[in-house]
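Participant: Pasted the sequence and its predicted model underneath.
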Amino acid sequence: MKNSPPRIAIVWRGDREARRAATPRNNRFHRIFEELAAVGLAPEPAVFDEEFADEVLEQLLAVDAVLVWVNPLDDGKTRKILDPLLRQVAEAGRFVSAHPDVILKMGVKEVLYETMRMGWGVDTRLYRTAADFRRAFVPTFLVAGPRVLKQNRGNGGQGIWKVELAGTPAGGATSISVLEAKSGSVPETIDLSAFICRCEAYFTEGGCIVDQPFQSRLPEGMIRCYMSGCRVVGFGQQLVKALVTPPSGPGDPLQPGPRIMHPASAGPFQTLRTRMESEWTPEMMSTLAIEAASLPIIWDADFLYGPLDASGNDTYVLCEINVSSVFAIPDEAPAEIARAMALGLRRSAA
C-alpha cells in the first residue's frame, strides 16, 4: 500500500460560501500552500466559522497537522469556540500551530509584564481586576507621564490607549487625553474616572490590562521581526501612526506608511536578529516554560525604538508579540514555514 503524504490543514475565518469555494490557489495563503506541497506535504483549506465548527473539527481530526490564521477579535467574533476545538485536535495527537495554550503564554499583552526584566523590557505594570486598576493606575499615571494601556487580547489596535494629562488637576476632576491605536481614531478629552470605567470591560473573562510608558521615538517607526520557531525569517519596517497625535484641524486621520519587507540577512537589522535568536527567544522560552517544539511555525515580535544607549546605538522595546494570525509575511517566510512543518513532522514520527 502506497504511503500518502501528510495532510496539513490551513485554517482561516470565513463564511459557508468561502468554505465551499476555497482551494489552495484562491486565497492569500496560496504561497504557503505551494511551499508545503513542494516539500512533499498535502495542504488543504479548512475555512472556519462557529456556524459549522463541528464540520471543521471532523476535518481537523482527519489530518496530520493544523496551521491556524484566526484573529482573537474579528467583527465581534472571538476564538471562544475555536480554541477548545484546537485543544481537542491537539489532544488527539495532531500538531497544532499555534496551540491555544502557547498563544496564552506569548501571544497576549501579559507577556510584556512577564518578560519585562529581559533586554527588550521596560517599566511595566499589570492590573488583573478593575479594583486593582482603579487603585494603582492613578498614582502611577499622575507622576510617570504619558502611559500606554493595553487589553490582554486583541488585534488591530483595539483596546490599546495612549493616556496623558490634558491639564493640571486643581482639586476637582482630572481631565485626560486618550487616543486609541485603532485605525481612524482621534484624541478624546475625558475625565480620568470615566475612562477607568470604560476600561472595566477589559477585565471580563479573566482579562487584564498592561500599563507601560509611552515611547517617545514612536514616530521613527516600528520593526516587525518575523520568526519561524527560533529562527528569524525576515523583517518588516513601517512608519506607524497608531498613538501618534494627528495634527489639529480638519482632514483625514493619520494613515500608516507601507510596511517594507526585508530578508533576514538585511544589514540594518543584524543586531536585532542576533539578540532575537541568541538571547531573547531562548530567554523568553525559559521564562514562559515553552519548549522549542511548541514554538509557533510563524510568529512575530514588534519592536519600537528605545532610548539610545551610552554609545549612541539603538535599543529596542518590545511592543507586542503576534501569534494568532501573522500575515502579511516576508517573501522568504512561506518556504521557512514549510521547512519547519516538514522537520516537525519528521521529529514527531521518529
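Facilitator: The structure has been received and is ready for your questions.
Participant: C-alpha from now on. contacts and neighbour counts both.
Facilitator: Fine.
Participant: which residues does residue 259 contact?
Facilitator: Residue 259 sits next to 236, 237, 238, 239 when contact means CA atoms under 8 Å, 6 or more residues apart in numbering.
Participant: try it against this one:
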Amino acid sequence: MPHPRHPPDTGVHEKVTSTTMFKSIVVFEVEGGSDKYLDGHRRDTMPIINSLTEHGWHAEVVYYRPEWTEDIFDYVTGAFDGYISRVNPGNIPGGERGYFDLLTRLSDAGLVGMSTPEEMMAYGAKDALVKLSSTDLVPTDTHAYYDVETFHATFPTSLSYGERVLKQNRGSTGSGIWRVQLRDKQLAAAIEPGTALPLDTEIKCTEAVDNHTEIRQLGEFMDFCDQYIVGDNGMLVDMRFMPRIVEGEIRILLVGPHPVFVVHKKPAEGEDNFSATLFSGAHYTYDRPEEWQDLIDMFAAARPVIAEKLGGDNIPLIWTADFMLDTAPDGSDTYVLGEINCSCVGFTSELDMGIQQLVAREAIQRIEAAHAG
C-alpha cells in the first residue's frame, strides 16, 4: 500500500512535459484538522489511493506545508501526471493563497488538476449563487457583500423583507451559515419592507453547523460577521430563507459530469432547525439519480447556463449541487439551488457504493485524454 510522502528536500527533478507519462497521481492533504481519522488521512483518501493502484497507476499522498512549496513543486512535476486536491480550505496552513498558487503552477507545468483553483473558485465559491441569480435556479434577491461597509449599510434593510440566510465563503459543514430572523414576530409582521432596522433590534440567529440559536442585537451580530468578509476570498452571501428546507435539502453528488446518487437530507425536528448536516442530527436518505429524474433533468438542462455564468465548463472531479424545495405560482414543486461544493467534497458515508472507484476511473480518463490531445 502506498504511504504518504513528505517531499524530499534535496535534488532537482525533471519537469513534466506534454510527452511524459508517469501513470502516477499525487493526492494532496494537509496535516491535522477535524476531517482526519486515526491514520492522519481523510477517511476517503486511502480508498481513492487504493482504487488508483488497482487500475495499475501509482498514487501517493503528499502533505502541503507552505515552507515545503518549492520542494513539493520539484518532486511532483518530476514524478506525476496529475493531482487530486483533498484539502479542506479551512485547514490550509497559511491560508488559501499559497496553496492555490502552487496548484496553479503545477497545472502550468503540465499536470492535470483535479480540481484546479479556477474550478474551485468558479463553482465552489458561495457567490456562484449571485452569478446565477438571473436564472431560474436562484432567487433574484440573492446578493453578496465583499466589504464590511456595504454589509453594514445594506443588511438592516435586507432583513426587513423577511428571514434571511447569511453564508460565509470559508468553512464547511454549516460553519458560518446563519439563519437570521427577528425575535419579535409582531414586529416582523408589521415592519415595512425596505425599512432599515435599528441596530438594537433583537434577532434570532441559528447556525447551520449544529442548529444552535443565539439571541443578539442586529448591530452586534453584524460586527461579529465582519470576520467572514475580511481576508483572502472573504465574502458573505445574503439569501432569502426557504421555509421548505424543513422538508429536506436534496444533494446531487457528481463525479465529473456523472450524477452518482441523490441524498435527501432532512433536518432534525425543532422550531428553528434548518441545517442538513450530519453534525446537526439531520437524517440522510440515499437514492439513485433516476428516483429524482425531474431534478436530474432540470440540472442537466441548466448546466450550459451554469457554465456560461460561472466562466467555463471545466467540471470539478468531485462536486455537489444542493437544492431546496420551493412552490411555483401554480402550486407545483420546484427547486432552488442552495450552493455548489467542489473544494473538498467528502463521501465517507458512501464508500460502500464504490464512489472511490468512479473517482479513480474519471481521474485516469482525464489524464489520458490530456496526453492524447
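Facilitator: Nice, thanks for sending it over. The shown structure was predicted, so the numbers you read here are calculated from the model rather than taken from an experiment.
Participant: and which of the contacts of residue 259 of structure 1 is nearest residue 10 of structure 1?
Facilitator: Nearest to residue 10 of structure 1 among the contacts of residue 259 of structure 1: residue 236, at 23.4 Å, using CA to CA.
Participant: In structure 1, what residue corresponds to residue 345 of structure 2?
Facilitator: In structure 1, the residue paired with residue 345 of structure 2 is residue 326, using TM-score structural alignment.
Participant: how much space is there between the residue nearest to its match when sequence neighbours are not counted and residue 279 of structure 1?
Facilitator: Distances taken as CA to CA, 6 or more residues apart in numbering place residue 299 nearest to residue 326 of structure 1, at 6.0 Å, with adjacent residues excluded. Distance, residue 299 of structure 1 to residue 279 of structure 1, by CA to CA, to the nearest Å: 17 Å.
Participant: Of the two, which one has the most company?
Facilitator: The neighbour count for residue 299 of structure 1 versus residue 279, taken as other CA atoms under 10 Å, is higher for residue 299 (27 against 13).
Participant: From residue 340 of structure 2, how far off is the counterpart of the more buried one in structure 2?
Facilitator: Under the alignment (TM-score structural alignment), residue 299 of structure 1 pairs with residue 319 in structure 2. Distance from residue 319 of structure 2 to residue 340 of structure 2, counting by CA to CA: 7 Å.
Participant: Strands along the stretch 101-250 of structure 2, start to end?
Facilitator: Listed in chain order, the strands of the stretch 101-250 of structure 2 (DSSP state E, counting those that start in this stretch) span residues 112-114, 143-145, 164-168, 177-182, 202-207, 213-217, 236-240, 249-255.
Participant: would CSV of these with distance to residue 357 of structure 2 be doable?
Facilitator: Converted to CSV, those look like this (distance: least, CA to CA, whole Å):
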stretch, distance to residue 357 of structure 2
strand 112-114, 15
strand 143-145, 37
strand 164-168, 32
strand 177-182, 32
strand 202-207, 35
strand 213-217, 40
strand 236-240, 35
strand 249-255, 10
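Participant: all helices for structure 2, in order.
Facilitator: Using DSSP state H, the helices of structure 2 run over 45-54, 69-77, 96-108, 117-119, 128-131, 148-158, 185-190, 218-225, 293-310, 355-372.
Participant: which bit of structure 1 covers the third one?
Facilitator: In this case it means helix 96-108 of structure 2. Residues 79-91 of structure 1 are where helix 96-108 of structure 2 lands when matched by TM-score structural alignment.
Participant: If you count neighbours, what's buried in that stretch?
Facilitator: 79, 82, 83, 85, 86, 89, 90 (16 or more other CA atoms under 10 Å).
Participant: picking up where we left off before, the residue nearest to residue 326 of structure 1 and residue 44 of structure 1, how far apart?
Facilitator: According to CA to CA, residue 299 of structure 1 and residue 44 of structure 1 sit 21 Å apart.
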